[in-house]
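Undergrad: okay, sequence plus prediction incoming.
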Amino acid sequence: MKTILNVSFLLLSVLIFSQTNRFFYDYKFVPDSTDKAKVMNAVMLLDIDKNGSKYYSREKFVSDSTMKADITKQMQGGFGNVNIKRSNKPGIIYTSVTKSYPDYKVLLSEKIGQTGYKIVEDQKPEWKILADKQKIGEYNTQKATTSFGGRDWIAWFSIDIPFQDGPYKFYGLPGLIVKLEDKTGSHIMTLVGNKKTEASTVEELKLGNVITFGIDDKDIEVSKKQFKKVWKDYLADPTKDMKQRMSTLPAGAVVKMKNADGRDIDMNEMYKNMEKNAREGFKKNNNPIEPELFK
């Protein structure tokens, strides 16, 4: 389904460049606990600099960057109309995790419906370091275990890589986590490469006063308890968030909805399709990396 907004806006992007250590992880996971033969994978990036780290999907990053570049190209003349197109391959992992040094404040970015949230982590991994050692790829690693987020985890870390960090929310070992696996084998993250890069981040992307369904929205910072409440509300009515957003659109904004065949559909049909797709998704994606967060 495509969403087209016919709007006028002023685009402002501020890029900041800094030297970053980028680590590439192969993430294999089982989204449906009733179908363990279906294993999906994604390339995840862990960017580390002097201020902290960010763990996120490479595919989604490329998709978002392409979309923003397209918007910039359309609006080079300043004010005008824009056709906002979503990528056909936006990635399958929408979550990201940021850690700030030296206090290691951890924020999980997660989306429910059309709204983004930053969930403040109030616990840290408590590790038990074991004597077991093994070589993973080119790295000499040592074993550690922890219980976190409703799962038991096994980590292999390397003191040869002097960062006390790792994929997702995990950190606090004497070296970088090279491999991380939950004991059910449902979620496995393995380091497969690294490089130094001049990473860029878009500080600000303004689209006037128009609600643009996730492009320029600021994530809402919440506690775990608050997030769980929002999640339960979403399970009860997956269309609630979209209905609230539609009710606040500025006067004159035109929203055109089309189905997969390109046929125009009205709002009632859109809401019906949204609810159907959401409930099908609940059934197929019942094995999150952090099950305690979705109880």
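TA: Now that the structure is in, tell me what you want to look at. Predicted, not measured: the structure shown is a model, and the values here were computed from it.
Undergrad: okay, CA-based contacts and neighbour counts for the rest of this
TA: Noted.
Undergrad: please identify the helix or strand for Met246.
TA: In this assignment (DSSP states H and E), Met246 forms part of helix 240-247.
Undergrad: ok now that helix, how far from the chain's centre?
TA: 22 Å (Cα atoms, centre = their mean, to the nearest Å).
Undergrad: now swap in stretch 176-191 and tell me
TA: Chain-centre distance of stretch 176-191: 18 Å, with Cα atoms, centre = their mean.
Undergrad: residue closest to the middle of this structure?
TA: Thr95 (1.9 Å; Cα atoms, centre = their mean).
Undergrad: spit out the contact partners of it.
TA: By Cα atoms under 8 Å, 6 or more residues apart in numbering, Thr95 lies in contact with Tyr56, Ser57, Leu108, Ser109, Glu110, Lys111.
Undergrad: turn those residues into JSON lines, columns for neighbour count.
TA: Formatted as JSON lines, these follow (neighbours: other Cα atoms under 10 Å):
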{"residue": "Tyr56", "neighbour count": "22"}
{"residue": "Ser57", "neighbour count": "23"}
{"residue": "Leu108", "neighbour count": "22"}
{"residue": "Ser109", "neighbour count": "19"}
{"residue": "Glu110", "neighbour count": "19"}
{"residue": "Lys111", "neighbour count": "15"}
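Undergrad: contacting residues for Asp219?
TA: Ser109, Thr115, Gly116, Tyr117, Lys118.
Undergrad: use this one as the comparison:
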Amino acid sequence: MKKYILIAIALFLFLNVRAQKGEQALVTVFYRFHHLKDSLDKSNLYKERMVLWIGKNASVYKSYDKIVNDSIKKTTVQEDGKGGYIINTSNRKKTTVDQIFNYPSDKKLIVLDKLIKTYAINETYPDINWKIGQDTILLSGIKCQKAETTFKGRNYTAWFAPDLPYNTGPWKLCGLPGLILQAYDDQNEVAFMFDGLKPAEPLESIVVPSVAIAASPADYHKLLNLLRNDPSAFFAQNEVNGVRLSPNNPEIFKNAKKRDNNPIELQP
């Protein structure tokens, strides 16, 4: 693990690529994400593996399970009774779609999400008032220091690594003098637990897709509310390459609002 830390620091100091044009990730950090989405069903804790790709000027946080889903299709094979076989693609695990791009030097935060079309939502950069404590722990041999804050309506405890000089972390948590390896709220409803670190692979790059439509948070929430409250109207006004789509079960979108009654962000 110490070898990986030295590699990460060396790459951080060596490379000089502008994030906005896309850059090669230097370090890959894995997290186990837990979230109690439905406060009325505390036995049903949502779990997902997440990943943070870190470059010199930027980072992107996304679903690792989605990356796996997109690269491996789960299939079942059965005979068709005519000497051949039928291959059925099974339903894959539900994963987080949005990605969070963090540009610390430019104080810029972009949330990439997909509502049929892909949107790049320019959010206000997090101004998090951290209280850094003296307590320390080791996470996989990496020395971490304690910090606490209140952010988006939740009280968080975070553990950051001063030896890893990256001003970023999981989700929208950032602003500490070192990489945030672990964080959780005081109600045990949201947690980002450290699950490993390694040098990034050559194909792991940080770039906002050129097809993404720039949107303000207000515009995006209008679209999201339309989808949840009137799915048929939402699909009617959103065509892809001239093709109008329609949901086979509009109630799925309406029920999502009821199930996810305990969002990560309790306040703006």
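TA: Cool, got the structure. From a predicted model like this one, the values you see are computed outputs, not experimental measurements.
Undergrad: thinking again about what came up before, the counterpart of the residue nearest to the centre of structure 1 in structure 2 and Glu239 of structure 2, how far apart?
TA: Aligning on TM-score structural alignment places Thr95 of structure 1 opposite Asp98 in structure 2. When distance is defined by Cα to Cα, to the nearest Å, Asp98 of structure 2 is 21 Å away from Glu239 of structure 2.
Undergrad: before we move on, what about Lys94 of structure 2?
TA: Taking Cα to Cα, one finds Lys94 of structure 2 at 24 Å from Glu239 of structure 2.
Undergrad: do Ile86 of structure 2 as well
TA: Counting by Cα to Cα, the gap from Ile86 of structure 2 to Glu239 of structure 2 is 32 Å.
Undergrad: repeat that for Asn229 of structure 2.
TA: For Asn229 of structure 2 relative to Glu239 of structure 2 (Cα to Cα), the value is 19 Å.
Undergrad: for these two, indicate the residue with more neighbours.
TA: With neighbours defined as other Cα atoms under 10 Å, Asn229 of structure 2 and Glu239 compare such that Asn229 has more, 17 against 14.
Undergrad: return the residues in contact with the more buried one.
TA: Phe253, Lys254.
Undergrad: thought Arg22 was touching Leu45 of structure 1, still the case?
TA: Yes: between Leu45 of structure 1 and Arg22 there is a contact at 6.6 Å, judged by Cα atoms under 8 Å.
Undergrad: neighbour count winner among the two?
TA: Leu45 (26 against 21).
Undergrad: quick one: what's aligned to the more buried one in structure 2?
TA: Under the alignment (TM-score structural alignment), Leu45 of structure 1 maps onto Val51.
Undergrad: give me the nearest residue to that match, chain neighbours excluded.
TA: Phe30 (4.6 Å; Cα to Cα, 6 or more residues apart in numbering).
Undergrad: what does that neighbour align to in structure 1?
TA: Aligned partner of Phe30 of structure 2 by TM-score structural alignment: Phe24.
Undergrad: wait, doesn't its match sit right on Ile48?
TA: No: counting by Cα under 8 Å, Phe24 of structure 1 does not reach Ile48; the two are 11.5 Å apart.
Undergrad: contacts for the helix or strand containing Asn21 of structure 1?
TA: Assessed by DSSP H and E, Asn21 of structure 1 sits inside strand 15-29. Strand 15-29 of structure 1 is contacted by residues 39-49, 167, 185-203 when judged by Cα under 8 Å, 6+ apart.
Undergrad: take those and keep only those in strands.
TA: 40-49, 187-202 (DSSP state E).
Undergrad: in PyMOL, select just the buried ones from those.
TA: Here is the PyMOL command that selects the buried residues among these (16 or more other Cα atoms under 10 Å):
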select buried, resi 42+43+44+45+46+47+48+49+187+188+189+190+191+199
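Undergrad: what secondary structure does Pro238 of structure 1 sit in?
TA: Three-state secondary structure (criterion: DSSP: H, G, I helix; E, B strand; the rest coil) places Pro238 of structure 1 in coil.
Undergrad: corresponding residue for it in structure 2?
TA: Taking TM-score structural alignment, Pro238 of structure 1 has Pro231 as its aligned residue in structure 2.
Undergrad: same deal with Tyr168 of structure 1?
TA: So, by TM-score structural alignment, Tyr168 of structure 1 is matched to Trp171.
Undergrad: ok, that match - contacts?
TA: Tyr61, Ile100.
Undergrad: how about Leu46 of structure 1?
TA: Neighbours of Leu46 of structure 1 in contact, by Cα under 8 Å, 6+ apart: Arg22, Phe23, Phe24, Tyr25, Ser53, Lys54, Tyr55, Tyr56, Gly166, Pro167.
Undergrad: among those residues, which pair sits farthest apart?
TA: Maximum pairwise distance among those (Cα to Cα): 14.1 Å, between Tyr25 and Ser53.
Undergrad: more neighbours, these two?
TA: Tyr25 (26 against 23).
Undergrad: which ones are touching the nearest residue to Val29 of structure 2 once chain neighbours are set aside?
TA: Distances taken as Cα to Cα, 6+ apart put Leu197 closest to Val29 of structure 2, at 4.5 Å, once the chain neighbours are dropped. Taking Cα under 8 Å, 6+ apart, we find Leu197 of structure 2 in contact with Tyr4, Val27, Thr28, Val29, Phe30.
Undergrad: hmm, 10 Å instead?
TA: Contact analysis of Leu197 of structure 2 by Cα atoms under 10 Å, 6 or more residues apart in numbering lists 1, 4-5, 8, 27-31, 51-52, 140, 181.
Undergrad: ok, back up a step: most neighbours among the contacts of Asp219 of structure 1, please name it.
TA: Lys118 (23 neighbours).
Undergrad: give the aligned equivalent of it in structure 2.
TA: By TM-score structural alignment, Lys118 of structure 1 lines up with Ala120.
Undergrad: ok so that match is a strand residue?
TA: Yes: if the criterion is three-state DSSP, then Ala120 of structure 2 is within a strand.
Undergrad: Ser216 is in contact with that one, correct?
TA: Yes: counting by Cα atoms under 10 Å, Ser216 is a contact partner of Ala120 of structure 2 at 8.4 Å.
Undergrad: and the nearest residue to Ile142 of structure 2 once chain neighbours are set aside, how far is that from Lys131 of structure 2?
TA: In space, and not counting its chain neighbours, Ile142 of structure 2 is closest to Ala161: 6.9 Å by Cα to Cα, 6+ apart. From Ala161 of structure 2 across to Lys131 of structure 2, the span is 15 Å (Cα to Cα).
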